[in-house]
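Novice: the sequence and its predicted three-dimensional model are supplied below.
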Amino acid sequence: MQALLCYPILFTLFAFNVILLQGLLSILRNLRQSPEQQAHLLLLGLDNSGKTTLLKQLASEDISHIVPTQGFNIKCVQTSGFKLNVWDIGGQRSVRPFWRHYLDNIDVLIYVIDCSDRTRFQETISGQLKGLLEEDKLATVPLLIFANKQDLTTAISASELVESLNLHTVRDRMWQVQACSALTAEGLQVNTAHTFCKRCKRCLDKYFHVTEINKSFFER
């Protein structure tokens, strides 16, 4: 009798796993198979959000002269044996339509928000970020949001940003919001992205293990 009761539960779990399996295994394959533990990160955000400054801080480079990204920058950041390959794509309105060309084989999506400019929140909330989360190529891809420019008195906090973005309704992926200032480097350590990637990997490893168990149950 107990076995019969467990069957619908396992079937529901298996059905849910099948829906997410393709995207998750793609991410998992990238994070598991590389002997040097590397991840491919896509860095996006509106123009003037501080993406390039943030990336230079992560790479321990000079930030005294920052030029707005017109196309894209690529940085390889290494920490504790973990390699982060980061693509920084320009955020100007004329460049945003081309974002979708960089969505393949991404392990983590990083989105930078200028928390001091409330006039552009709607542009992010109902426009760019919402559209990205609906992209098929980014389905289940973990999301790391940097709540930037916390050094300015007009900036909203990370918790306020979570509420503004309604992130509590996002249930199809892992997400994290990190308060930071790309200018002062406060709250901005390369270990932030590194730790998030490792956290994603641990969760995906557990998911992969559970999925294999459920698959073996139905393959008997």
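Specialist: Arrived safely.
Novice: can we go C-alpha only for contacts and neighbour counts from here?
Specialist: Fine.
Novice: which parts of the biggest helix by length in the chain are buried?
Specialist: Taking DSSP state H as the criterion, the chain has its longest helix at helix 2-33. Residues of helix 2-33 classed as buried by neighbour count (16 or more other Cα atoms under 10 Å): Phe14, Asn17, Leu21, Gly23, Leu24, Leu25, Ile27, Leu28, Asn30, Leu31, Arg32.
Novice: roughly how far does the third one sit from His209?
Specialist: To His209, Leu21 is 12 Å away according to Cα to Cα, to the nearest Å.
Novice: quick one: what helix or strand has Val86 in it?
Specialist: Assigned by DSSP states H and E, Val86 falls within strand 82-89.
Novice: below is structure B, check it against A:
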Amino acid sequence: MWKGPSWVLLLLRPYWRCYFPNTQAIIYVVDSSDTDRLVVANEEFHAILEEEELKGAVVLIYANKQDLPGALDDAAVTEALELHKIKNRQWAIFKTSAIKGEGLFEGLDWLSNTLKSGGG
């Protein structure tokens, strides 16, 4: 989820659809240290999954900011985003720390291998 003032997010949302055609994968980055915003992140995430042009896309979720104290682990983020509800597409979640470069390549490797094997 793009982090910024709510009004900016509302202004940009209509333009997201410009990028949907022919999308094979979604990379969704969650601030796992900001538990207050996970409710909104969940709502936005599931709204994106409902978009018709994204129905076949595989999903990579980064539970980012694992370097911060109190960050939720991947199991807790899985629960918060209700990933168990995703039945019709491939998905994976990886714990990451973008600032330390941890977990990023593992997620991209999964995504690359999934797309090569016919996912998305």
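Specialist: Structure's in. What do you need? In this text the structure is predicted, and so the values were computed from the model without any measurement.
Novice: overlay them and tell me the TM-score.
Specialist: Their TM-score after superposition, calculated using TM-score structural alignment, normalised by the length of structure 2, is reported as 0.86; 116 aligned residues with a Cα RMSD of 1.8 Å.
Novice: including distance to Arg173 of structure 1, could the buried residues of helix 2-33 of structure 1 go into CSV?
Specialist: As requested, those are exported to CSV (distance: Cα to Cα, whole Å):
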residue, distance to Arg173 of structure 1
Phe14, 18
Asn17, 13
Leu21, 13
Gly23, 11
Leu24, 10
Leu25, 13
Ile27, 12
Leu28, 13
Asn30, 17
Leu31, 16
Arg32, 18
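Novice: wasn't Gly131 of structure 1 part of a helix?
Specialist: Yes - assessed with DSSP: H, G, I helix; E, B strand; the rest coil, Gly131 of structure 1 lies in a helix.
Novice: count of residues packed around the aligned residue in structure 1 for Arg13 of structure 2?
Specialist: Matched by TM-score structural alignment, Arg13 of structure 2 corresponds to Arg96 in structure 1. The tally of other residues near Arg96 of structure 1 (other Cα atoms under 10 Å) stands at 16.
Novice: on that earlier part again, so which other helices or strands are in contact with the strand holding Val86 of structure 1?
Specialist: Contacts defined by 3 or more Cα pairs under 8 Å, 6 or more residues apart in numbering; DSSP states H and E place strand 82-89 of structure 1 against strand 38-45, helix 51-58, strand 72-79.
Novice: so where is the last one in structure 2?
Specialist: Residues of structure 2 matching strand 72-79 of structure 1 by TM-score structural alignment do not exist; the stretch lands nowhere.
Novice: what's that strand in contact with?
Specialist: 55, 58-59, 83-90, 190-191, 194 (Cα atoms under 8 Å, 6 or more residues apart in numbering).
Novice: from those, which is closest to Trp175 of structure 1?
Specialist: The closest of the contacts of strand 72-79 of structure 1 to Trp175 of structure 1 turns out to be His194 (Cα to Cα; 14.0 Å).
Novice: tally of neighbours for that closest one?
Specialist: 20.
Novice: name the SS class of it, please.
Specialist: helix.
Novice: what lines up against it once you look at structure 2?
Specialist: In structure 2, His194 of structure 1 lands on Asp109 (TM-score structural alignment).
Novice: out of the buried residues of helix 2-33 of structure 1, who's nearest Lys137 of structure 1?
Specialist: Once Cα to Cα is applied, the member of the buried residues of helix 2-33 of structure 1 that ends up nearest Lys137 of structure 1 is Gly23, at 8.1 Å.
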